[in-house]
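Novice: Curious how this folds, go ahead:
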Amino acid sequence: MRMPGLESGLRRARQRSGLKQAELAVRAGISRQTLSALEAGRAQPSTAIALNLARALGCRVEELFWLREEGEVIRTGLASPARGSRRVLAGRVAGRWVAHPLRLDDPLSVITPADALLARGRLRLLRPRESVEANVLISGCDPGLAVLAGRVADRWAGQRLCWIGASSAAALASLARGEAHVAGAHLFDESAREFNVPFVRRALANRPMVVVTFAHLEEGFAVAPGNPRRIRKPEDIARPDVRFVNREPGAGARRLLDRLLRKAKVPTSAVKGYDRLLGGHLQVAQAVAMGAADAGVVARSAAVAHGLHFVPLSEERFDLVFPKEWSGDPRAARMVETLEGRAFRRELASLGGYDTRQSGHLVTELP
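Specialist: This next block holds a predicted model:
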């Protein structure tokens, strides 16, 4: 049997630590030449050297060196229909392999590296098995999740947080089915006057869960630059000259729109395009930017990303939800630590429409 090769994340881990080769070599008790060879993959470390390097860099050995079996094939089902896509994100949730197709209708999927290719009902891995197993699968709709993924990867070499686009309700359902480690949601319960927690209770059937704040975000109408249709309030989208594009049922933006239309006593049948559905903030903003619609409800960051005018409607709390049993996993601690970090908060706030003062705050533990 062919032995798998040894992959190395040593150089990247050293660079992130800010150490020069000579400095790390001294701390690990090896020569700079040996360290250079290990970083270049020209040599393999002994157990003692690997342990010393991990201690010097403050990380796990698995983050520095791992075995790779090229093109390993695994069996697993798909969390959603492939619909022509062969590229997937994958990971292990509660000991079970899970795969999510990178949707062809998602503009971000083109720039998202896949973990595996779908072939005859199986997955052929494109990355080391150990690396894919370490993935954190996070389902949700807010574009800011991409910032969280980037900050996690920056801080912990080899750690990948995979953002899977989904409405808030779909994200909670995915978490309940064991298809994700984390779900993101911004759903307001009118009777309880509370964000997210009542929906978590219902979707997760009183399973022990942790709810942590991602950020507060602004939602409103994305309209063309200069707002030529003069759309300023919910009643305006019921005018016959306004073409609207909506989010799917279960989306926080859809629930917000329905709530505001009821308050304004505007029937949904009066909104041209109410039944025209797209699957994300960025997709809705893109439709408006292309002139295919005059308005849609999005997070401010999505409107800004497409150069659109934004009409604020509401501030909502976007939370991250994960099983209490997973809270002891180092990956959960890394995610929350990143949320609390200054770099993440500053970058997310710079996108526009985010209040990050409570990012990482524990909302509740259920039940």
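Novice: alpha carbons only for contacts and neighbour counts from here, please
Specialist: Noted.
Novice: Am I right that Ala180 is in contact with Ser174?
Specialist: Yes. With contacts defined as Cα atoms under 8 Å, Ala180 counts as touching Ser174 at a distance of 6.1 Å.
Novice: These two: who's more crowded?
Specialist: Set side by side, Ala180 and Ser174 give different neighbour counts by other Cα atoms under 10 Å, the larger being at Ala180 (29 against 22).
Novice: I'd like the structure of this one too, to check against the first:
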Amino acid sequence: MVENKALTPQEVADVLKISKSTVYDLMKRRELNAYRVGKKLRVDLEDVENYKNKTKDVKHINTLALEPSRPISSPIYEETHDKSSSFIISGQDVILDILCRYLDRQPNGVRALRSYAGSYNAVYALYQGEVQMATAHMWDGKTGEYNVPYIERMLPGTPAVVIRLASRMQGFYVAKGNPKNIKDWNDLRRSDITIINREKGSGTRILLDEHLRKLGISGRSINGYSRESQSHLAIASTVARGDADLGIGNEKACLQVQGIDFIPIQKEQYDMIIKKEDLNCPAFEAIFEIIRSDEFKFELQGLGGYGLTELGKVIAET
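Specialist: Just a heads-up that it's a prediction; the model follows:
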């Protein structure tokens, strides 16, 4: 019989060999029982064992269950929902998880929490004062620019600063060998192509919709357009399983999934956005020091898949 020991979310993550953010996602979906002791979440070891036994009979594990998939309207915040006293960074890239780790150990830093919202919703949350820093990769089809045209519209009367984090290659995920000979956006006109889409508000979804608008293609005419998933890895996995012919995502995620090829389509810019009034706050001074440090840059270079020549550069002030 399992000793009924109380575990922290990190201890659960260590037992299951998954990330702590995935543990929170399992709790939210009520696949893993949890309870609060004050503001802290705890899980009984017996419930962890029950969860493991419950999933042992599953022959094909759905990658969606392994990736944080959070409703756009209700992002998860680690450990506490007391947003008024928290420093929250919103966005989905692993760069932000690494930044939070550096920020936690920085002398003038803070213990930052993470909200895994897509680009549009992250910027909107910044405008509403729900997060202190947002990140985005939203392409504007009219200007060909990333992020700045959206920031100017979405933060009315709110001076903001846009700082470059990285460039990434976006493209199509297709089955190994590209059996349907998919080449570019025009292939979305074909009736024999089924896609798996990203959720509304994500930068990848905006990229798709902007190109469809420019080409005069209706989303309703595309097989699978209304079927959504909330991570690059989940999209890649869907294509690898043969449940879709095409998905859109960044090159780095593609490298983690077997059975698919990547067709480069467009280089994108991934930026962080902060309110100008916060520039002199100690936490943001610490962030600037971190992202402009060699140590932080070298760690990101080790991950691969990022262009870092402009890391830490102020791209625009609105």
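Novice: TM-score of the superposition?
Specialist: Scored by TM-score structural alignment, normalised by the length of the second structure, the superposition of the two chains gives a TM-score of 0.69; 257 aligned residues with a Cα RMSD of 3.4 Å.
Novice: between Ala180 and Ser174 of the first structure, what contacts are shared?
Specialist: Ser139 (Cα atoms under 8 Å, 6 or more residues apart in numbering).
Novice: Quick test: name the residue nearest the centre of the second structure.
Specialist: Residue closest to the average C-alpha location in the second structure (Cα atoms, centre = their mean): Gln92, at 2.0 Å.
Novice: and it, what pairs with it in the first structure?
Specialist: Alignment note (TM-score structural alignment): Gln92 of the second structure maps to Cys141 of the first structure.
Novice: cool, Val131 of the second structure as well?
Specialist: Superposed on the first structure with TM-score structural alignment, Val131 of the second structure falls opposite Ala180.
Novice: got the contact list for its match?
Specialist: Contact analysis of Ala180 of the first structure by Cα under 8 Å, 6+ apart lists Val93, Val98, Val136, Leu137, Ile138, Ser139, Ser174.
Novice: Looks like the fourth one contacts His181 (just checking).
Specialist: Meaning Leu137 of the first structure. Yes. Counting by Cα under 8 Å, Leu137 of the first structure touches His181, with 5.3 Å between them.
Novice: what's the burial count for the equivalent of Ile151 of the second structure over in the first structure?
Specialist: Aligned against the first structure by TM-score structural alignment, Ile151 of the second structure finds its counterpart in Val200. A count of neighbours around Val200 of the first structure, defined by other Cα under 10 Å, yields 26.
Novice: cool, Leu26 of the second structure as well?
Specialist: 20.
Novice: any idea whether the nearest residue to Val162 of the second structure once chain neighbours are set aside is helix, strand or coil?
Specialist: In space, Val162 of the second structure comes closest to Ile273 once its chain neighbours are excluded; the distance is 4.7 Å by Cα to Cα, 6 or more residues apart in numbering. Secondary structure state of Ile273 of the second structure, per DSSP: H, G, I helix; E, B strand; the rest coil, is strand.
Novice: which residue packs closest to Lys214 of the second structure, ignoring adjacent ones?
Specialist: If you skip the residues right next to it in sequence, Lys214 of the second structure has Gly141 as its closest partner in space, 7.3 Å away by Cα to Cα, 6+ apart.
Novice: The one you found matches what in the first structure?
Specialist: Using TM-score structural alignment as the criterion, the counterpart of Gly141 of the second structure in the first structure is Glu190.
Novice: do the same with Val257 of the second structure
Specialist: The alignment partner of Val257 of the second structure in the first structure, by TM-score structural alignment, is His306.
Novice: residues touching its match, list them.
Specialist: By Cα under 8 Å, 6+ apart, the contact list for His306 of the first structure reads Ala285, Gln286, Ala289.
Novice: got a list of what the last one touches?
Specialist: Which is Ala289 of the first structure. Counting by Cα under 8 Å, 6+ apart, Ala289 of the first structure touches Val223, Ala224, His306, Gly307, Leu308.
Novice: Per the alignment, the second one pairs with which residue of the second structure?
Specialist: For Ala224 of the first structure, the aligned position in the second structure is Ala175, judged by TM-score structural alignment.
Novice: Contacts only, for its match.
Specialist: With Cα under 8 Å, 6+ apart as the criterion, the residues that contact Ala175 of the second structure are Val239, Ala240, Gly242, Asp245, Leu246, Gly259, Ile260, Asp261.
Novice: Counting neighbours, which of the residues you listed end up buried?
Specialist: Applying a neighbour-count criterion of 16 or more other Cα atoms under 10 Å, the buried members of these are Val239, Ala240, Asp245, Leu246, Gly259, Ile260, Asp261.
Novice: how long is stretch 213-222 of the second structure end to end?
Specialist: By Cα to Cα, to the nearest Å, the extent of stretch 213-222 of the second structure from end to end equals 13 Å.
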